[in-house]
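J.: quick one, fold the following:
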Amino acid sequence: MLLNFRQAEFLTSVPRASLAPPDEGAEVAFAGRSNAGKSSALNAITGQRALARTSKTPGRTQQINFFAVGENMRLVDLPGYGYAKVPQAMKNTWQRNLSEYLHVRRSLRGLILLMDCRHPLTDYDREVLLWCADVGLPVHILLTKADKLKRGAAANTLLAVRKHLPELHSEASVQLFSALKKTGMDEARQVLSGWLKHHG
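T.: Take a look at the predicted model:
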């Protein structure tokens, strides 16, 4: 049974992990480069146009945003990483926050890692996969903007990423995704539902 993601609502926004809501229940975090289409994916999955703010300027999500999706279940929008036009000091802060959050949250059940399917597995993506492998956190990758590639090219990208995953994170899974065309929506919701429903 899929959770009803349409009931998702904004809970709170915090600048760092130590200020996050109580660490109980279950939550799934979304991470990815600033231009990977994270907000669009969150909005598409929850069927809400403006749950997560999308902006023409990547890197706007600088806080950790929490959304409630039912009793004691949350989706978490982590700051986008690796966007070129952001000062280095700010990048360092984000990296610290991301790392701290991934390491300390006990209620975290899994990470949805978003990558633009035209530029997958950047150095940052690899770093996040290795972090998650290190703390035993399951990862499911959405290769976003799949509509920008022809079907054959998209399939080849999926195979290429799948081939590299074992050396980075043996438990990670991957799929094609397009917020625009609604490609891969059910698959993504299934993964999320599976993780969030396994409390405790």
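J.: make it CA atoms for all contacts and neighbour counts henceforth
T.: Noted.
J.: just the strands in the chain please.
T.: Counting by DSSP state E, the chain has strands at residues 9-14, 26-32, 64-68, 73-77, 108-116, 139-144, 173-176.
J.: among those, which is nearest residue 51?
T.: strand 9-14 (7.0 Å; CA to CA).
J.: relative to strand 64-68, how tilted is that closest one?
T.: If you take axes from the mean of the first three to the mean of the last three CA atoms, to 10 degrees, strand 9-14 sits at 150 degrees to strand 64-68.
J.: buried stuff in stretch 58-70?
T.: Using 16 or more other CA atoms under 10 Å as the test for burial, stretch 58-70 gives 58, 59, 60, 61, 62, 63, 64, 65, 66, 67, 68, 69.
J.: would you do the same for the sequence below? I want to compare the two.
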Amino acid sequence: MSLLHRARFIDTVSALGQLRRPGLDDGLPEVAFVGRSNAGKSTAINLLCNQKRLAFASKTPGRTQHLNFFEIADRDQRRGLLVDLPGYGYAEAGHQRQSEWDEFLGRYLAERAELRGLVLMMDARRPLTDLDLALLDFVAPRKLPVLALLTKADKLTRSEQAQVLVRTRAAMPDHTVQLFSALKRVGLEEADAKVLGWFPPEDGRPLRPKEEF
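T.: Here you go, the predicted structure:
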């Protein structure tokens, strides 16, 4: 059983000050999931964690603007946190509130010391939109490793899958890019291994050799 299958929800926050709550201020490594609304982020998190409703999407895309934290624990030792960030690409709440959310999320991505890596969800039929590229540019100064999952890959032919994979890898040479399909369970094991590689194991050593970026 994958360690990710033990994920459990622990908190949701909507302001930077709330990150000092117990359970969120222990210095544990965090892996954040980001992507456009409707890119399949919640579905991918649930599949990786082997739980049907661990993460769930709002019925109104772009409406839910919180950070949801899920704890990963091995026996009695807490190993890290998964963080489900709001989907971007919609502005349903008005300019002022959207501006507040943008500042909150921007500061989390730019300043959160515990953040170890990003899982970027992109619809395989429409990868690297302007918003995706803007996100990558924003986090580039931190040199965070990024795992890009090209979701809904089952909706493409094999030839189309190969083409989009080549194009996206060429555009993101410093990061990992792979096809992913929740329906066909494509890319599940590879994504699981990559995410777990960002968490230390029980004895404190990396689960896999540390990658250089």
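J.: just the TM-score for the two chains, thanks.
T.: Remark: TM-score between the superposed chains equals 0.90 [TM-score structural alignment, normalised by the length of structure 1]; 195 aligned residues with a CA RMSD of 1.9 Å.
J.: with distance to residue 191 of structure 1 as extra columns, can I get the strands of structure 1 in CSV?
T.: Output for those, formatted as CSV (distance: least, CA to CA, whole Å):
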stretch, distance to residue 191 of structure 1
strand 9-14, 20
strand 26-32, 10
strand 64-68, 17
strand 73-77, 13
strand 108-116, 9
strand 139-144, 8
strand 173-176, 10
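J.: quick one: neighbours of the counterpart of residue 163 of structure 1 in structure 2, just the number.
T.: In structure 2, residue 163 of structure 1 lines up with residue 170, judged by TM-score structural alignment. The number of residues packed near residue 170 of structure 2 is 12, by other CA atoms under 10 Å.
J.: then residue 151 of structure 2?
T.: 28.
J.: where is the longest helix in structure 2?
T.: helix 95-111 (DSSP state H).
J.: counterpart of residue 144 of structure 1 over in structure 2?
T.: So residue 144 of structure 1 corresponds to residue 151, using TM-score structural alignment.
J.: its match and residue 184 touch, don't they?
T.: No: in this structure residue 151 of structure 2 lies outside contact range of residue 184 using CA atoms under 8 Å: 10.8 Å.
J.: can you tell me the centre-most residue of structure 2?
T.: Central residue of structure 2 (CA atoms, centre = their mean): residue 33, 1.4 Å from the mean position.
J.: aligned to it, what sits in structure 1?
T.: Counting by TM-score structural alignment, the partner of residue 33 of structure 2 is residue 30.
J.: list the contacts for that match?
T.: Taking CA atoms under 8 Å, 6 or more residues apart in numbering as the criterion, residue 30 of structure 1 is in contact with 38, 75, 76, 77, 78, 111, 112, 113, 114.
J.: if I look at the residue mapped onto the second one from structure 2, how far off is residue 36 of structure 2?
T.: I take that to be residue 75 of structure 1. By TM-score structural alignment, residue 75 of structure 1 lines up with residue 82 in structure 2. Distance of residue 82 of structure 2 to residue 36 of structure 2, computed by CA to CA, to the nearest Å: 18 Å.
J.: what do we get in structure 2 for residue 174 of structure 1?
T.: Using TM-score structural alignment, residue 174 of structure 1 pairs with residue 177 in structure 2.
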